[in-house]
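K.L.:
okay, predicted coordinates and the sequence, questions at the end:
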Amino acid sequence: MNINLGQLSRTELEVLAKDIKARMVELEKENKERAYTEMLAIAAKYEVSFQAVVDKFGKPTKKSTSKGVPRYANPNDPSQTWTGRGRRPTWLTEAVQSGIPIEVFEVKP
C-alpha cells in the first residue's frame, strides 16, 4: 500500500494519524492475546500453571520505601510534616526566614 503523503491535506493527515494510532493499539492487544494463549499452552505442556511460572520468574514487585519519621511539624497544621530529608517545605522556609528558629518545629518523641 503506497500513500503519497505529499498530496494529503492537514485534515486528511490527522485522520490518517488517528487511524494509525488506533490500529497500533488494536495490534498490540491482539499480540498480547496471542502471546498469552501461547504461554498458557506451553505451561500446560509442562503440566504447570501459568501463574506458578509467573510467580517464580516474574518481576518482583517493588517494595514501598518508607518516607521516614517526621522530624518537623507545622504547629498551625500538624498534617504538614518534614523528615529533614529532601527539599525544605515552603511553610518551614517562610517561618525560618521570618526569624523563628527551626528548633521550634521539631517533633518531640
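P.N.:
It's in. This structure is a prediction, so every number in the text was calculated from the model and none was measured.

K.L.:
please count neighbours and contacts with C-alpha atoms only from this point.
P.N.:
Noted.

K.L.:
select the longest helix from the protein.
P.N.:
helix 10-45 (DSSP state H).

K.L.:
so what secondary structure elements neighbour it?
P.N.:
With contacts taken as 3 or more Cα pairs under 8 Å, 6 or more residues apart in numbering; DSSP states H and E, helix 10-45 sits against helix 50-57.

K.L.:
need the contact partners of whichever helix or strand comes after the helix it packs on.
P.N.:
Downstream of helix 50-57, the next assigned helix or strand under DSSP states H and E is strand 72-74. For strand 72-74, the external contacting residues (Cα atoms under 8 Å, 6 or more residues apart in numbering) are 79-84, 91-92, 105-107.

K.L.:
here's the one I want to compare it with:
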Amino acid sequence: MDLSTLDFSALLQLRTDVDAEIRRRESEEKAKAAKQVMELIRTHGLDLQELATKSVKAVATATRKPVDAKYRHPDDASLSWTGRGRKPLWVVTWLDAGRSLDELLIK
C-alpha cells in the first residue's frame, strides 16, 4: 500500500481503522493468553490464589536495600551522596570550585 497516494481524510480513516484493529487483536491476544494460563494451572494442579500470593511476596523481597553514602560534604555532614545517579548540586558546586571528588570520599 502506497500511503503517498491517499488523501488526508483517507489517511485519518486508515489510522482510525488501524487503531480499532489493534485494540481488537490486543483483546483477542489477552483472552488467548488467559486461556493458556488457566489450562496450565488446571494441568499442573496449581492454586491461582497461592500463585498470586507467592508472586506478591517475590516482588516484596526483590526490593533493593538503600546504598550507603560514598561522599560527604566536609563542612555539613547532612550532605551526602551515594555516588549513583545525578550529582547533587552541592557536589557540582564543589567540583566547579576546582576541588576534587576524592576530597569528599567517606573514609
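P.N.:
Nice, thanks for sending it over. None of these values were measured; they are calculated from a predicted model.

K.L.:
got a TM-score for the pair?
P.N.:
Overlay of the two chains. TM-score (TM-score structural alignment, normalised by the length of the second structure): 0.54; 99 aligned residues with a Cα RMSD of 4.0 Å.

K.L.:
what about the longest helix of the first structure, how far off from the second structure?
P.N.:
On superposition with the second structure, the mean distance recorded for helix 10-45 of the first structure (mean Cα distance after the TM-score superposition for the first structure) is 2.2 Å.

K.L.:
buried set for that helix?
P.N.:
By neighbour count on 16 or more other Cα atoms under 10 Å, the buried set for helix 10-45 of the first structure is empty.

K.L.:
angle of that helix against helix 50-57?
P.N.:
Per axes from the mean of the first three to the mean of the last three Cα atoms, to 10 degrees, the angle that helix 10-45 of the first structure makes with helix 50-57 is 90 degrees.

K.L.:
what is the distance between helix 10-45 of the first structure and the centre of its chain?
P.N.:
Distance of helix 10-45 of the first structure from its chain centroid, counting by Cα atoms, centre = their mean, to the nearest Å, is 22 Å.

K.L.:
related to what we said a few turns ago, highest neighbour count among the contacts of strand 72-74 of the first structure?
P.N.:
residue 82 (22 neighbours; other Cα atoms under 10 Å).

K.L.:
tell me the spacing between that one and residue 44 of the first structure.
P.N.:
Distance from residue 82 of the first structure to residue 44 of the first structure, counting by Cα to Cα, to the nearest Å: 52 Å.

K.L.:
swap in residue 3 of the first structure?
P.N.:
45 Å.

K.L.:
check residue 85 of the first structure too.
P.N.:
Residue 85 of the first structure is 51 Å from residue 44 of the first structure, by Cα to Cα.

K.L.:
likewise residue 95 of the first structure?
P.N.:
For residue 95 of the first structure, the distance to residue 44 of the first structure - Cα to Cα - is 65 Å.

K.L.:
again with residue 89 of the first structure
P.N.:
Distance from residue 89 of the first structure to residue 44 of the first structure, by Cα to Cα: 55 Å.

K.L.:
do residue 19 of the first structure as well
P.N.:
Taking Cα to Cα, one finds residue 19 of the first structure at 38 Å from residue 44 of the first structure.

K.L.:
next: residue 62 of the first structure.
P.N.:
For residue 62 of the first structure, the distance to residue 44 of the first structure - Cα to Cα - is 29 Å.
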